[in-house]
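>>> Pasting the sequence and the predicted model now:
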Amino acid sequence: MSSAAPRRSDRRILVLGSGGREHALARAFARSPSVAEVIVAPGNAGTHARAGAGRAPIRRVDLPSLSPAEATRLAVRERADLVVVGPEAPLCAGVADALAAEGVAVFGPSREAARLEGSKAFLKEFAARNGIPTAPFRIVRSFDEAARVIRERGAPIVVKADGLCAGKGVVVATTVDEALAAAKDMLVDRRFGDAGATVILEDAIQGEEASVHAISDGEAIFVLPAARDHKRVGEGDTGPNTGGMGAFAPSARVTPALTARVEREILRPTIDGMRAEGRPFRGVLFAGLMITPAGDPVLLEHNVRFGDPECEALMELLEGDVAELCASAAAGALAPGAARVAPGRHALTVVLAARGYPTAPVTGDVIRGLDAAAAVEGAFVNHAGTAERDGAVVTAGGRVLAVTAAGDSLAEARERAFRAAGAIDFDGKVLRRDIGVDGARAAG
């Protein structure tokens, strides 16, 4: 790897991942003045040379796995000036450490810093010792212990597997029996393997969820607008949790005053606490919050990467050199002036999922109408679970597409996104039609 800093227009960025988040990041980097080329690995059917509408081309490269060794070999071979890691699993496995050991700049935390997401028990104990507001909790490691705590505390109660479960290891139990069944599922039946060998039981906090992302170099932070995710598969927040069925940003319910509190009470103590404990956090910190009826922010979870689908909406709000912003954080010298949030701009993402999602998604169905969707003003189709087969784009995962649109109001962004989503068709298409409804009302 060259030790010379890349000139402003020749940066090569490697994005690791295959979802809608990675497609959105690649597009943002392709628009950045400092970038000459964006490489996405392993990518999807949308991450190719025509994927950007930016100044730099986007190229997809196959990658057998996102293991530290495979990712590092690819980064060195492609002479990447910066690697941006999309998903959480490679970060928790130490991909940032492996890249750094080879002298490759990486936007994403070390394995030790990634414990904020990799272990919910670690996060809860970290929050407690750093004075970060979070729900009262107990950590248990056997079903007998879990049953005793559940019966003592009653319901509603939240049952969380300690490790990574692709967004599916959390059950908000409304009855004691439901909580006991969830604990048995994790601790006895080992549905999530070792990830469920430790379980967190915590009080259910009432309120409205919000997602706040902050880019950090380990000390300074650049806070992005608050987003609102919709986790459950069914309209009206019904059905099982998913990786996310849609999102919008900014959220009118998270006022500037509340954002300042989130920064002061949650984000800043996290960044300062991690640095003080010898595991400085560089990358994007994603705080999953509950805003209580009293207006207080409470930390539900920390993630160590961009949310998906929040990222798709957030990238539509940023202007300037997003690549330089991320590269400066990776270098430990955050340049917050490299990019800015476009004033008065709103964005909304609606996820199109495969039939059977989230339990048993069906793949291989031909997707129609992509060009018609892309022709909608202000809209773009971020690919996620897609692949190319016999010249056609087909479904290849649970969340298939993340249709995103921007506008001068949330109502405008919402209308454009759903118009574009309506132009797309594949067998068994699943979507929520209430994404952003409450947000539009609040903004109005």
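Nice, I can see it. Computed from a prediction, not measured in an experiment: that's the story for all the values here. Residues are numbered from 1 along each chain as shown.
>>> contacts, neighbours, all on C-alpha from now
OK.
>>> Could you count how many residues lie near the nearest residue to residue 320 once chain neighbours are set aside?
Leaving aside its sequence neighbours, residue 320 sits nearest to residue 339 (Cα to Cα, 6 or more residues apart in numbering; 4.4 Å). Neighbour count of residue 339, defined by other Cα atoms under 10 Å: 18.
>>> Tell me which residues touch residue 339, please.
318, 319, 320, 321, 322, 324, 325 (Cα atoms under 8 Å, 6 or more residues apart in numbering).
>>> Then residue 403?
Residues in contact with residue 403 (Cα under 8 Å, 6+ apart) are 349, 350, 351, 352, 379, 380, 381, 382, 417, 420, 421.
>>> putting a second one here so we can go through both:
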Amino acid sequence: MQQDSSSLQQSAGGASAADARSRLAADYGRVRALSEQLCEPLAVEDYVLQTAVETSPPRWHIAHVSWFFETFLLRPFLPGYRVFHPRFEYLFNSYYEQTETGFWPRPERGLLSRPTVAEVYDYRRHVDAGMARLLADCADEHWPMVAERLAIGINHEQQHQELLVTDIKHNLAYNPLKPAYREDLPQAPAGDPDAAAYLHFDGGRDEIGADLAAGFAYDNETPRHPVLLRPYRLADRLVTNAEYLEFINDGGYRNPALWLADGWAAVQANGWRAPLYWEPADRAREGDLGSADAWRQMTLGGLRALSPAEPVCHVSYFEAEAFARWAGKRLPTEAEWEAAAAGAPVTGNCVDQGRLHPMPAPARTAGGGLRQLFGDCWEWTSSAYLAYPGYRPPAGALGEYNGKFMCGQMVMRGGSCATSQDHTRASYRNFFYPHERWQFKGIRLAEDQQ
């Protein structure tokens, strides 16, 4: 993903070039270290596994983010840079057609035993050494472009950190042993959820999209533009496991009247009867699954009891939309979500907290307000992923990140328990195909103001 050059210049404010270099160098080191920390619990066998077309092996992720820095920064801007391996450009390119090297097919990333994990880490160290030289020696005339691409690369690696977490979870859940990624991950406190409250928003004329003076933003968050909203209400927290279980118990997965046509087809084709990673407890009998204690949920801490108060997660857009229809509500539009979130502090249960699983909503404060806006689960909206008015994709290979995917996907907002807190914001537009479930995806309900 890419911002245009003006957004980075404005986000730097009045900082000197030396300050900007120092800040970006620190960010680079911090983010690169986190990728490796997230991989520390893995056995070497875990690095090469790919259990679905939409996932990638951890080894591929940690190599691909180095490929990004090598391709878009070191090769064009560091004189005398020697590529680590001449075929890595093909092997670890994701989908950039304009690099002219092609790329190994995504569904087959888990079929390769080489390069070894050790060689991939050697590659990372090689790229890090090159980046240190580039940050120290970059000519002033090249610095604006280097700074822009470095900011993109740092945020790009943060996106792949989230994919690392979710792909590792999918790999471990595929295993009948249900091994834990980390045994020490905290569990949610026992208890039932409080009742959701619905907060009123006046609507009217508003603006959405990134404010380029506020910091980094991807190009698909721009340009900022006016929207006209009718009065609406939003639930002050995410839908919980207990509420979703009511939908299941009421025959939600058996009633075609609740589903979009493509959603009902997905239910039938995939045999969906519950969110991804839910499974009956050993003692539960078929037809006796009406209570939360009859279910278990695969987590990064292993197979655990289903917590009624936790947000339901790992649901597709089709499931979110069907649940909303069953509840007599709807999903918010992305404009409604962003207008409601504008100005809210970007805090929540993010990867920084180390829980790596959605947690129950915090207690409602005296002042009220929306809870769980950031972190816990990405929130499905009813908005198709399309260009904002006036959007133009940037030129060159980096412009391929966002614009060419503006077809057939739906927008999600807010971040998850696997997202870095400094990587999300109110204007952030994530996007997925409506059938996909492996990310931490949840539901916030909306309704028209009567």
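Thanks, I have the structure now. Computed from a prediction, not measured in an experiment: that's the story for all the values here.
>>> Would you mind reporting the TM-score between them?
The TM-score (TM-score structural alignment, normalised by the length of the first structure) is 0.26; 210 aligned residues with a Cα RMSD of 7.9 Å.
>>> that older thread, identify those among the contacts of residue 403 of the first structure that sit within helices.
Among those, the members found in helices (DSSP state H) are 417, 420, 421.
>>> Just the buried residues out of these, in ChimeraX syntax.
Command for ChimeraX that selects the buried part of these, burial taken from 16 or more other Cα atoms under 10 Å:
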select :417,420,421
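>>> any chance of the ones in helices among the contacts of residue 403 of the first structure in a markdown table, plus distance to residue 203 of the first structure?
As requested, those are exported to a markdown table (distance: Cα to Cα, whole Å):
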| residue | distance to residue 203 of the first structure |
| --- | --- |
| 417 | 36 |
| 420 | 40 |
| 421 | 37 |
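>>> which one among the contacts of residue 403 of the first structure gets closest to residue 373 of the first structure?
Closest to residue 373 of the first structure out of these is residue 420 (4.2 Å), distances taken as Cα to Cα.
>>> just checking, the closest one touches residue 373?
Yes. Using Cα atoms under 8 Å, residue 420 of the first structure is in contact with residue 373, at 4.2 Å.
>>> can you list residues touching both of those two?
Between them, residue 420 of the first structure and residue 373 share the contacting residues residue 379, judged by Cα under 8 Å, 6+ apart.
>>> how deep is residue 148 of the first structure tucked in, by neighbour count?
By other Cα under 10 Å, 11 other residues sit near residue 148 of the first structure.
>>> packing partners for whichever strand or helix holds it?
Using DSSP states H and E, residue 148 of the first structure sits within helix 143-153. Under the contact criterion of 3 or more Cα pairs under 8 Å, 6 or more residues apart in numbering; DSSP states H and E, helix 143-153 of the first structure touches helix 176-187, strand 199-203.
>>> Okay, angle between the helix or strand following it and helix 176-187 too, please.
Counting by DSSP H and E, the element after helix 143-153 of the first structure in chain order, helix or strand, is strand 157-161. Using axes from the mean of the first three to the mean of the last three Cα atoms, to 10 degrees, the inter-axis angle of strand 157-161 of the first structure relative to helix 176-187 is 10 degrees.
>>> next helix or strand past strand 157-161 of the first structure?
Following strand 157-161 of the first structure in sequence order, the next helix or strand is strand 170-173 (DSSP H and E).
>>> coming back round to it: and the ones in helices among the contacts of residue 403 of the first structure, which is closest to residue 394 of the first structure?
Set against residue 394 of the first structure, the nearest of these by Cα to Cα is residue 421 (15.9 Å).
>>> Let me see the contact set for the closest one.
Per Cα under 8 Å, 6+ apart, neighbours of residue 421 of the first structure: 350, 352, 373, 403.
>>> now with 10 Å?
By Cα atoms under 10 Å, 6 or more residues apart in numbering, the residues touching residue 421 of the first structure are 349-352, 369-370, 372-374, 376, 379-381, 401-404, 415, 431.
>>> Would you mind measuring from it to residue 414 of the first structure?
Using Cα to Cα, to the nearest Å, residue 421 of the first structure is found at 10 Å from residue 414 of the first structure.
>>> Please enumerate the shared neighbours of those two.
With Cα under 10 Å, 6+ apart as the test, residue 421 of the first structure and residue 414 both reach 349, 350, 379, 404.
>>> Looking at these, which is nearest residue 147 of the first structure?
residue 350 (38.4 Å).
>>> just checking, the closest one touches residue 417?
Yes. With contacts counted by Cα atoms under 10 Å, residue 350 of the first structure reaches residue 417, the gap being 6.8 Å.
>>> joint contacts of those two?
The contact lists of residue 350 of the first structure and residue 417 share 381, 402, 403, 404, 405, where a contact means Cα under 10 Å, 6+ apart.
>>> Narrow the contacts of residue 339 of the first structure to those that are buried.
Judged by 16+ other Cα under 10 Å, buried ones among those: 318, 319, 320, 321, 322, 324, 325.
>>> Show me those that map onto helices.
Those of these mapping onto helices are 322, 324, 325, per DSSP H.
>>> For the longest strand anywhere in the second structure, which helices and strands make contact with it?
Counting by DSSP state E, the longest strand found in the second structure is strand 378-384. Counting contacts by 3 or more Cα pairs under 10 Å, 6 or more residues apart in numbering; DSSP states H and E, strand 378-384 of the second structure is packed against helix 317-326, helix 334-341, strand 410-413, strand 430-432, strand 441-442.
>>> Deepest-packed of those, please.
Scoring these by mean neighbour count under mean count of other Cα atoms under 10 Å gives strand 441-442 as the most buried, with a mean of 26.
>>> tell me which strands and helices it is in contact with?
Where contact means 3+ Cα pairs under 10 Å, 6+ apart, strand 441-442 of the second structure is packed against helix 317-326, strand 378-384, strand 410-413.
>>> try it again with 6 Å
In terms of contacts (3 or more Cα pairs under 6 Å, 6 or more residues apart in numbering; DSSP states H and E), strand 441-442 of the second structure is packed against strand 378-384.
>>> Show the subsequent helix or strand relative to the helix or strand residue 121 of the first structure falls within.
If you go by DSSP H and E, residue 121 of the first structure is part of helix 120-129. Downstream of helix 120-129 of the first structure, the first helix or strand assigned by DSSP H and E is strand 137-140.
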